[in-house]
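Novice: pasting the structure only:
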């Protein structure tokens, strides 16, 4: 379909391209449009002919400066990256020119004026520029005025702006403050504008905001294929700007055949006005725990095995007929705190949390006998567990939700078993790297609309370890990692009890309606290992990994990109390599929803992992 505005954008792009190749006299003289009828497709098509005069390519001869006293010629010339003697590029010239003006603006000289004069030497086809600078005193901020904040307290906005009244104006700090306000996810629009103050050298910084929705009630549904057909519903209420003070108050209810959970939470992100956060949560849950190993003969091995050699030879896999299920009630409370340092290299975060849990276990002891001794002792008793966690992160993303550039590198460590009465004793590590890159940004109208494509890459390695100073072996069935088929290993049959899990995702995101709907294409690859001793020792399992250890998912679908209601609906094709290097395109034929295509439908709710 022909769109006139897109044609005009294309014409401008053609002229820019010629200008960047040194053809500074290139012009589009005429655009001829002719409508022809396509007999094969039975529709009218438009043939566009563009008439161009190219001229000759010119060479760049440099940039000089007049009127500069605050910064020397050498300091300004160091900002000019386009090299004299090379083919002239108009885009590179504009970037260098902007870089020079930004040096002044970022240091408070916003009242300066800049003009440039083009000089041409026709016989050598050389072009150079003289930049005239009229320098004035630095601008100081007289007033910071917030407008449009009906709910949010003004001090919440002001603390995100790294400027105070009386300070020298800084463009870089204004940009940083604007990004901080958008990351709060309180506002749809943030528009800072400088205005002249009451006298020369003074200016007012007026920040106009348009508040978005911060209090929501949401409902979600998640399911993926598998023999137990895991399906869950979620109802949540969340206010990310409670009483306009920037605090978070929320409640969440999760309901599925296996899990029912209620959680209440409160977070203060800025204790004493610092980037020091603190939070508390309390929850109750009722779980049905399936596929639990038994030990009726008391030999210390899961039934039906009598020796470790037999267990190893079976790949540490226990037949379902020998496994059991039990019900448990949990009451849990946690407290957490953390601090974020904002630096020129990104946001550095350090946080810690304590969690205290009481569990009540119920099963029929005349029918079942768990392999795990803690479960046997927990029967119809409340048992105590505790843990402390630490998280270190480095975040350079431009936006925390749906970013277009930057990365996150983080390490999470959890130590379970602080007090002697705690049953669980382990160390858990999750190392994660997440990278985002804007691939293209094509304007589609004259109102700022654009079609964007973002590359997203995520890799996370998780490990469950025994404490070196303890004789207790970590229970991988209760505390290990799992493939859920919805977020990890999309489309695969859920499985659990892994000591090591390496989850990877390469995803292309294409926003169709900004902040509402996006189209995604992804490739997932997840490896999982059960390792404790013998040939399944951790060092052996990881050092001797092969391609057969990995599950892959290739898929595409739509994602609702609302921060309060992120749902993904995907069609997924699973595949796996065998030991001979052959690809099996239907590794779980009995668990596939669309058997003719060999594909699965995955609906995932609440996909934000940070």
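Specialist: That came through, no problem. This one's a predicted model, so the numbers in the text were calculated from it and none came from an experiment.

Novice: all contacts plus neighbour counts: C-alpha atoms, from now on.
Specialist: Fine.

Novice: Who are the contact partners of residue 396?
Specialist: Counting by Cα atoms under 8 Å, 6 or more residues apart in numbering, residue 396 makes contact with 345, 346, 347, 405, 406, 407, 408.

Novice: how close does it sit to residue 408?
Specialist: Taking Cα to Cα, to the nearest Å as the criterion, residue 396 is separated from residue 408 by 6 Å.

Novice: tell me the SS of the residue in the chain sticking out farthest from the centre?
Specialist: Ranked by distance from the centre of the chain (Cα atoms, centre = their mean), the top residue is residue 123, with 54.7 Å. At residue 123 the chain is in coil, as set by DSSP: H, G, I helix; E, B strand; the rest coil.

Novice: Repeat that for residue 333.
Specialist: Secondary structure assignment for residue 333 (three-state DSSP): strand.

Novice: wait, it sits on residue 281?
Specialist: Yes: using Cα atoms under 8 Å, residue 333 is in contact with residue 281, at 5.6 Å.

Novice: State the number of residues packed around residue 441.
Specialist: Residue 441: 12 surrounding residues under other Cα atoms under 10 Å.

Novice: The spatially closest residue to it that is not a sequence neighbour: helix or strand, and which one exactly?
Specialist: Distance criterion Cα to Cα, 6 or more residues apart in numbering; nearest residue to residue 441, sequence neighbours excluded, is residue 452 at 4.5 Å. Per DSSP states H and E, residue 452 falls inside strand 450-465.

Novice: and that strand, what does it pack onto?
Specialist: Contact here means 3 or more Cα pairs under 8 Å, 6 or more residues apart in numbering; DSSP states H and E; on that basis strand 450-465 packs against strand 426-443, strand 500-513.

Novice: which parts of that strand are buried?
Specialist: 450, 452-465 (16 or more other Cα atoms under 10 Å).

Novice: Next: stretch 362-374.
Specialist: Applying 16+ other Cα under 10 Å to stretch 362-374 flags 362, 363, 368, 369, 370, 371, 372 as buried.

Novice: Turn those residues into JSON lines, columns for secondary structure and distance to residue 480.
Specialist: Putting these into JSON lines (DSSP: H, G, I helix; E, B strand; the rest coil; distance: Cα to Cα, whole Å) gives the following:
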{"residue": "362", "secondary structure": "strand", "distance to residue 480": "21"}
{"residue": "363", "secondary structure": "coil", "distance to residue 480": "22"}
{"residue": "368", "secondary structure": "coil", "distance to residue 480": "22"}
{"residue": "369", "secondary structure": "coil", "distance to residue 480": "21"}
{"residue": "370", "secondary structure": "strand", "distance to residue 480": "17"}
{"residue": "371", "secondary structure": "coil", "distance to residue 480": "16"}
{"residue": "372", "secondary structure": "coil", "distance to residue 480": "14"}
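
Novice: what about versus this one:
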């Protein structure tokens, strides 16, 4: 770049002088001409222009140019700007020119005429036999159409080598070169990578020399290198040898062999030219040393914490085998005790004393305690949308507070959980203006908080179980940390529109407030018409009485029906005419007699054939106000929330054709009825990341009080109890960008519908209103057709989650057991009735703005002690009962 830069500077001097001469003429005196020729010096730069741009956009240059706008022009400024433009590697030549910014020449425009670098017209690969072209190209950055860059080509060369090394090609070599494009009219180059793959190396045998305490099988299990076998290709990676050494020493260190060494790793190569591969025998030469025991630890110089407090952090007792990893964790815990209190300037030095006779190592800790550190300045960077005050309120500290490492970690976690930022905020802690003061710099990268979602969900119930979704929301509205949104759901049987607003901070506290408005239209096409009850003559067991309904012609009873005694003086129907609804014969009565009707007793109202069920439309317009308080404790966040809501409901149907079973539905025909509700919840939340937990727990109790003393057309009480737990089972770093981990997630929740303890005269119960619990086929009883009419719902599931790309996509395995009972008393009863089981696996997106899940599952229930497998909608064999898998797709809001 140096010769081009000097050439540009020479051209600049010539161009600037020429520009002056053309503008000023040749009749001025020598001194005046010299001043005019340098008119641009120390003039403010009002604009930077570019000529000759074809493939490079001016937007790509703004980041370099903008800091110079407004600066006074000098040769040093020009040199700095040109250097930065050349460093972009977009141009082969940059020629500057000074242009007056106004007639008075009090401002100047810096114009660059550029010669762009050529673009890449083609990428060629030569010599790749074992890896496909697509596999290699997916590892490199440069693509067709990009500008030629030798530095990026070198980086891509290293990426190809690394790819081959990971596949066992330890001797691979890669070179690149640019060649002229055959089309002379194109400013383009062909990028070629020439690959000498060498031989693929597989590990044939791994052995260990010098071991006495450890076994070969145990050491093979702790190292990364693996022998070739039935379930492992044994691919050799040279980078694993260093990890092998670390893992071997870690294993010995956990068992007291703190002096163990890996002296050498011998590699013996056997070449198989016919198969064009080579095999490797690895031998690890180890000096185990002797086992050491823990001889105790003493502390010197500590006054802030007692010896007992510090010693309690080291989970080793005198005489224990010296587990060096446990000891080091204890050392870190001692440091953390001081760091939590702001004592970050302490000097802590460890020394050991060995007793060869007892094979014990004792430790002495010398502590030089210093004063606490305090936060002088809190500096936030990178928040282009979010207001500073929204960020500061999430921090459990302020300027002047003690510099507490634990509170800083807590504050960073709070910021991440807001979901306003793309990644965990990075923190810098430079020293402040004087010793003892620290600056805290929080570097943020703002994420997407506006969510515009178009989608659909598929369930198992209904004739057309498909619903469309349009959702817009912004959970950081105007950067104020407020949430505003609108939801539109459309399906053949239900349409709803909801508007909502919430502010999580009121009066400078974690006190939330919100409001919502919703309009809902629902077509209910599975409603019972009246009730069918067989009525028996108690004296004449062969006789029965049924009265036809005047609306439908089927034999049903209602509370308004006159019951004749058919002239029999001894006839006593088994109902009390004073009750709102007639009595019901017992199951033994039904089993004993052969009824002259097709209807069967179903534990309540008699089952009505589908053709005798009715359809009606219900409109609901409502609004709600909500509030909540959130406080952090040592056990987690305590959440207390409450809401009041009121809905105005309207029912319509053709009363000349239909008569609903529900008294409330009949009363609601053509008039508006209120539904009033108070809901409350209290919870303890210790989850690390709310939208994708990997550790922690949630305990929550919800309570819904509808009607009762509040009045309204609907009256019931509902309770929901939820217990959830999350645990990362292991987390192994595989690469710089991916860790292999497994997260175990568990849920158990119980929902109950209860009668109101008091209602206004004439008010109905939840049973009469049809306000019962249900499964939804997507998140409760996944894959099963939706079921309703339940008084109790028990939802248990267990998931094993593994990230594919942690912030985007996870692979989940699940198993669940759901029970929905029509009688509360049956929910915890023994037996197999009403249970729905399922298990499966699939993909789950962890992006809050894209909450889709898709699983393949297998469903079953148990009947009479026999597992009853359900037919799946995929891979189903019509001739085999219970075959196939169920495709489960959902949007979990």
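Specialist: Noted; the coordinates are in hand. All values reported here derive from a predicted model rather than from experimental measurement.

Novice: that older thread, hey, which of the helices and strands packed on strand 450-465 of structure 1 is tucked in deepest?
Specialist: Highest mean neighbour count among these (mean count of other Cα atoms under 10 Å): strand 500-513, with a mean of 20.

Novice: hang on, the earlier thing: show me the common contact partners of residue 333 and residue 281 of structure 1, please.
Specialist: With Cα under 8 Å, 6+ apart, residue 333 of structure 1 and residue 281 have no common neighbours.

Novice: how many neighbours does residue 594 of structure 1 have?
Specialist: Residue 594 of structure 1: 12 neighbours (other Cα under 10 Å).

Novice: picking up where we left off before, max pairwise distance over the buried residues of stretch 362-374 of structure 1: which two?
Specialist: Comparing every pair within the buried residues of stretch 362-374 of structure 1 by Cα to Cα identifies 362 and 371 as the most remote, at 15.0 Å.

Novice: Let me see the ranges of the helices in the stretch 601-750 of structure 2.
Specialist: In the stretch 601-750 of structure 2, the helices defined using DSSP state H, counting those that start in this stretch lie at 663-667.

Novice: no wait, the stretch 101-250 of structure 2
Specialist: Counting by DSSP H, counting those that start in this stretch, the helices of the stretch 101-250 of structure 2 are 133-137, 150-166, 216-222, 240-254.

Novice: Tell me how far the second one lies from the chain's centre.
Specialist: By that I understand helix 150-166 of structure 2. Mean C-alpha position of helix 150-166 of structure 2 versus that of the full chain (Cα atoms, centre = their mean, to the nearest Å) differs by 32 Å.

Novice: Which residues belonging to it are considered buried?
Specialist: 153, 156, 157, 158, 159, 160, 161, 162, 163, 164, 165, 166.

Novice: and if you look at the first one?
Specialist: Using 16+ other Cα under 10 Å as the test for burial, helix 133-137 of structure 2 gives 136, 137.

Novice: What is the corresponding segment of structure 1 for that helix?
Specialist: Counting by TM-score structural alignment, helix 133-137 of structure 2 falls onto no part of structure 1.

Novice: which residues are contacting that helix?
Specialist: Helix 133-137 of structure 2 is contacted by residues 125, 160, 163 when judged by Cα under 8 Å, 6+ apart.

Novice: again with stretch 493-503 of structure 2
Specialist: Contacts of stretch 493-503 of structure 2 (Cα under 8 Å, 6+ apart): 481-490, 512-524.

Novice: Residue 144 of structure 1 and residue 171 of structure 1, how far apart?
Specialist: 14 Å.

Novice: quick one, what contacts the nearest residue to residue 526 of structure 1 once chain neighbours are set aside?
Specialist: Spatially, and ignoring its direct neighbours in sequence, residue 526 of structure 1 is nearest to residue 503 (4.4 Å; Cα to Cα, 6+ apart). Contacts for residue 503 of structure 1 (Cα under 8 Å, 6+ apart) come out as 458, 459, 460, 461, 488, 489, 524, 525, 526, 527.

Novice: can I get those residues in CSV with distance to residue 157 of structure 1?
Specialist: Output for the contacts of residue 503 of structure 1, formatted as CSV (distance: Cα to Cα, whole Å):
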residue, distance to residue 157 of structure 1
458, 32
459, 34
460, 34
461, 37
488, 37
489, 40
524, 39
525, 42
526, 42
527, 44
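
Novice: Nearest to residue 79 of structure 1 among these?
Specialist: residue 458 (35.4 Å).

Novice: Now do the same for that closest one: its match in structure 2.
Specialist: Under the pairing rule here (TM-score structural alignment), the equivalent of residue 458 of structure 1 within structure 2 is residue 747.

Novice: just to revisit the earlier point, counterpart of the residue farthest from the centre of structure 1 over in structure 2?
Specialist: Checking TM-score structural alignment: residue 123 of structure 1 goes with residue 357.

Novice: Any idea how many residues pack against whichever residue in structure 2 pairs up with residue 18 of structure 1?
Specialist: Taking TM-score structural alignment, the alignment pairs residue 18 of structure 1 with residue 252 from structure 2. Residues within reach of residue 252 of structure 2, counting by other Cα under 10 Å, total 22.

Novice: just checking, residue 252 of structure 2 touches residue 261?
Specialist: No: the pair residue 252 of structure 2 / residue 261 is not scored as a contact, 9.2 Å apart, by Cα under 8 Å.

Novice: what is in contact with the two at once?
Specialist: Joint contacts of residue 252 of structure 2 and residue 261 (Cα under 8 Å, 6+ apart) are residue 288.

Novice: quick one, strands of the stretch 151-300 of structure 1?
Specialist: Assigned by DSSP state E, counting those that start in this stretch, the stretch 151-300 of structure 1 shows strands spanning 187-196, 202-211, 215-223, 231-242, 247-255, 259-268, 276-293.

Novice: Nearest to residue 437 of structure 1, out of those strands?
Specialist: Of all the strands of the stretch 151-300 of structure 1, strand 187-196 comes closest under Cα to Cα, at 22.8 Å.

Novice: got the contact list for the closest one?
Specialist: 174, 178, 181-182, 202-213.

Novice: Could you rerun that using 6 Å?
Specialist: 203, 204, 205, 206, 207, 208, 209, 210, 211, 212 (Cα atoms under 6 Å, 6 or more residues apart in numbering).
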